[in-house]
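Visitor: Mind looking at a prediction? Sequence and model below.
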Amino acid sequence: MPVTWQRAISVGSLLASLAWLAWFAGWLSPSVEPDGWLALLPAWALLLQPAVFLVEVALVARVHGNDPAPRPSARALVAAALRESWLAAQVFAWRQPWRSRAWPDQPDAPGLQGVVLVHGYLCNRAIWQNWHGWLLERGVPHVSVNLAPAWADIDSYAPQVEQAVARLVQGTGRTPLLVGHSMGGLVIRAWWRWRLQRLARAGDSGDAGTAGLVRIDMPHVVTLGTPHQGTWLARGGGPLNVRQMAAGSTWLQQLLASEAPGWRSRFTCVHSHCDNVVFPPALALLPGARSVHLAGLAHLELAHDRRGCQLALDLLEPPRTGKSTLP
């Protein structure tokens, strides 16, 4: 979602709360005494978001079926919903509207392998706040994209990923590892298909430069709560990229059919049985990929849990010295 929209929503909510407080305190209309449900309006507003997440986790439990992931307990689902509500307030009311540029990219580190971070639906690069800190701790070069526009064909984001990859290749001389949260994992898959199509059209035989692309090897990819096979939650339709993420969508089937097994084997798919957006849990898995189950985490939490970052760090190759094999 564009930062301007998120800022407008954030400021609008704050002003509405202040106006209610002034009215309730009698500063605006002292002759009118608030009563009934109007007096409880702020409480209803505060409870709305947790209620939405509780409905989502109730759906998680209902549609779990025979999914291979262990069935979460009611206590685990409620706890995940409450944590997710608090995290969502931080992400959507503060970090994304006001702090999306607070953590600059770190693309320059010759000889080190870097990480490209690709956010998901209605998010921006601020979703990676924790990852920026963790990667800086380890001295890992990284670049995070801001996908735009928000409601576009997932394929249309491919050039933005290519630009981020090119920045890291230029700064490190290495093929980066890519990490995608939610829709971001599908964007990475769509980017790779786009690359192969560009190379095929250019009649390339190994030199990506003839197609206007940076030269890289096949990268490793870590996905966090990505609807590789769609999600039950998208069945109601919506913008194009939401419809593309519906379970069993034509777009997902065509994407899978275009991919070689060797490419899918480069993926590590992190999922959770308490994910309130991508469910049932098996839909977050890519056939032929490595799967890692992190129990108890809700959807946003998957991008804020250090174990996911450690999985990515474990895949990084040792530093290289001397001249790079990439241009």
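Guide: Yep, that arrived. Residues are numbered from 1 along each chain as shown.

Visitor: can we go C-alpha only for contacts and neighbour counts from here?
Guide: OK.

Visitor: residue contacts, the residue nearest to the spatial centre of the chain?
Guide: Compute the mean C-alpha point of the chain, and by C-alpha atoms, centre = their mean the closest residue is residue 181, 2.7 Å away. Counting by C-alpha atoms under 8 Å, 6 or more residues apart in numbering, residue 181 touches 118-120, 223-226, 302-303.

Visitor: try residue 227
Guide: Contacts of residue 227 by C-alpha under 8 Å, 6+ apart are 182-183, 185-186, 245, 278, 283-285.

Visitor: cool, residue 67 as well?
Guide: 280-282 are the contacts of residue 67 under C-alpha under 8 Å, 6+ apart.

Visitor: Filter these down to the ones in helices?
Guide: Using DSSP state H, the subset of the contacts of residue 67 located in helices is empty.

Visitor: The residue nearest to residue 84 when sequence neighbours are not counted and residue 130: what is the separation?
Guide: Using C-alpha to C-alpha, 6 or more residues apart in numbering and skipping the chain neighbours, the partner closest in space to residue 84 is residue 298 (6.2 Å). Residue 298 sits 16 Å away from residue 130, going by C-alpha to C-alpha, to the nearest Å.

Visitor: now residue 156
Guide: Applying C-alpha to C-alpha to residue 156 and residue 130 gives a distance of 27 Å.

Visitor: do the same with residue 81
Guide: Using C-alpha to C-alpha, we find residue 81 at a distance of 20 Å from residue 130.

Visitor: So which of those two has more stuff around it?
Guide: The residue with more neighbours, out of residue 81 and residue 130, is residue 81; 29 against 14, by other C-alpha atoms under 10 Å.

Visitor: putting a second one here so we can go through both:
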Amino acid sequence: MKASTLLRLWLTATFVIGTLLAAWLLPAQARGWAWAVGVLLPFALAAVVLAIEFLLAAALDPRAPRATAAHVLAVYAREVGVSWRMFLFEQPFRATFPEPPIERDPHRPAVLLVHGYLCNRAVWRPLLASRALAHCNVATVNLQPVFAPIDAYADAIASAVQRLRAASGAARVVLIGHSMGGIAIRAYLRKHGDEHVARAITIGSPHAGTVLGRLGHGVNARQMARGGAYMAALQAALTAAPRAKFVCLASRDDNMIIPRASALIPGTRHVVFDRVGHLAMVEDARVWRALAELVETAAA
């Protein structure tokens, strides 16, 4: 199943269930507003889930020094806003859009964007609209089915790399992966090698697993669990040559990667940000500038 289909089904089910429950529980004079409860319920559920994530992150991996309440609330509010837009609008309804035009120029950097868990290519719309990578040939890929084992995505990435190289004339591409997308890139490298990869950039990817992996649905979520066999196998398979191509972008305020240091592969270049949550990293201007610089230097 596609992420867009799953999200539309979830929105429909939440609206229907919320409306019916409100019609049953509200007093008779207020039942005409039951539909409003159905509309607002997805927003409320998303905000509650994110609040739980932030509380768990603060309890299990507190910052040193501890962040102020105002700091955490600002990061949380931004993450809620980004999540509402991405999961309730962009990804369910705007995932089908033309790929950016590819100019056949082997000297122009070629970039493949790989989304994360429960997401699709629509997550990259803000980055594409920012034109931070306007100097590049950029392509996206959808990882399907949405709850498949991560190794199943390796071939999808390989096919996308092949198409991008053929269209652009580039010998090698830069892979950029957010969250699970970075882990899928590692699965691709383990299966297909790094011959066609100039650089691999991960954004908030749980390279050593996350405690929230055990709470997620699907094989892929459980594979990203902290201390799991899958992540250990990927780590053992990362030899010196591909390791040297990795750059890990992370946030000290990540609400999904617990512990947050899990987003960093030892022995690689690290770029760490502040005051930005897990999903909001993909539309943070500081992250965009870092990506543009890293892509440019990879092609040099």
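Guide: Yes, it's here. Keep in mind the model is a prediction, meaning the values are calculated, not measured.

Visitor: The residue nearest to residue 84 of structure 1 maps to what in structure 2?
Guide: In structure 2, the residue paired with residue 298 of structure 1 is residue 277, using TM-score structural alignment.

Visitor: Residue 115 of structure 1 contacts residue 141, doesn't it?
Guide: Yes. Residue 115 of structure 1 lies in contact with residue 141 (C-alpha atoms under 8 Å); the separation is 6.4 Å.

Visitor: Which parts of the stretch 1-150 of structure 1 are strands?
Guide: For the stretch 1-150 of structure 1, applying DSSP state E, counting those that start in this stretch gives strands covering 115-118, 142-144.

Visitor: compared with structure 2, how much does the last one deviate?
Guide: By mean C-alpha distance after the TM-score superposition for structure 1, the fitted strand 142-144 of structure 1 averages 0.7 Å away from its aligned residues in structure 2.

Visitor: Could you pull up the residues touching residue 161 of structure 2?
Guide: Contacts of residue 161 of structure 2 by C-alpha under 8 Å, 6+ apart are 112, 173, 196.

Visitor: Can you tell me the element the aligned residue in structure 1 for it falls in?
Guide: Aligned counterpart of residue 161 of structure 2 in structure 1: residue 165 (TM-score structural alignment). Taking DSSP states H and E as the criterion, residue 165 of structure 1 maps to helix 158-172.

Visitor: quick one on the thing from earlier: what about structure 1, which of the contacts of residue 161 of structure 2 hold up?
Guide: Using both residues aligned by TM-score structural alignment, their matches' C-alpha atoms under 8 Å, structure 1 keeps these contacts from these: 112, 173.

Visitor: nearest to residue 100 of structure 2, of the contacts of residue 161 of structure 2?
Guide: Closest to residue 100 of structure 2 out of these is residue 112 (11.2 Å), distances taken as C-alpha to C-alpha.

Visitor: Tell me who's in contact with the closest one.
Guide: 138-141, 160-161, 164, 173-176.

Visitor: just the helices in the stretch 151-300 of structure 1 please.
Guide: For the stretch 151-300 of structure 1, the helices defined by DSSP state H, counting those that start in this stretch cover 158-172, 183-201, 240-244, 250-257, 261-264.

Visitor: nearest to residue 12 of structure 1, of those?
Guide: Of the helices of the stretch 151-300 of structure 1, nearest to residue 12 of structure 1 by C-alpha to C-alpha is helix 240-244, at 26.2 Å.

Visitor: with structure 2 superposed, average distance for the closest one?
Guide: So helix 240-244 of structure 1 averages 1.0 Å relative to structure 2 (mean C-alpha distance after the TM-score superposition for structure 1).

Visitor: dump the residue contacts of residue 275 of structure 1.
Guide: So residue 275 of structure 1 contacts 57, 60, 225, 281, 297-299 (C-alpha under 8 Å, 6+ apart).

Visitor: same deal with residue 250 of structure 1?
Guide: residue 244.

Visitor: which residue in structure 2 lines up with it?
Guide: Aligned partner of residue 250 of structure 1 by TM-score structural alignment: residue 229.

Visitor: before we move on, the earlier item: kindly state which residue of structure 2 is aligned to the residue nearest to the centre of structure 1.
Guide: In structure 2, residue 181 of structure 1 lines up with residue 178, judged by TM-score structural alignment.

Visitor: ranking the contacts of residue 112 of structure 2 by neighbours, who comes first?
Guide: Result: residue 173 is most packed of the contacts of residue 112 of structure 2 (other C-alpha under 10 Å), 27 neighbours.

Visitor: From start to finish, how long is stretch 226-240 of structure 2 in a straight line?
Guide: Across stretch 226-240 of structure 2, first to last residue, C-alpha to C-alpha, it's 23 Å.

Visitor: how about it: buried residues?
Guide: 226, 228, 230-232, 234-235, 237 (16 or more other C-alpha atoms under 10 Å).
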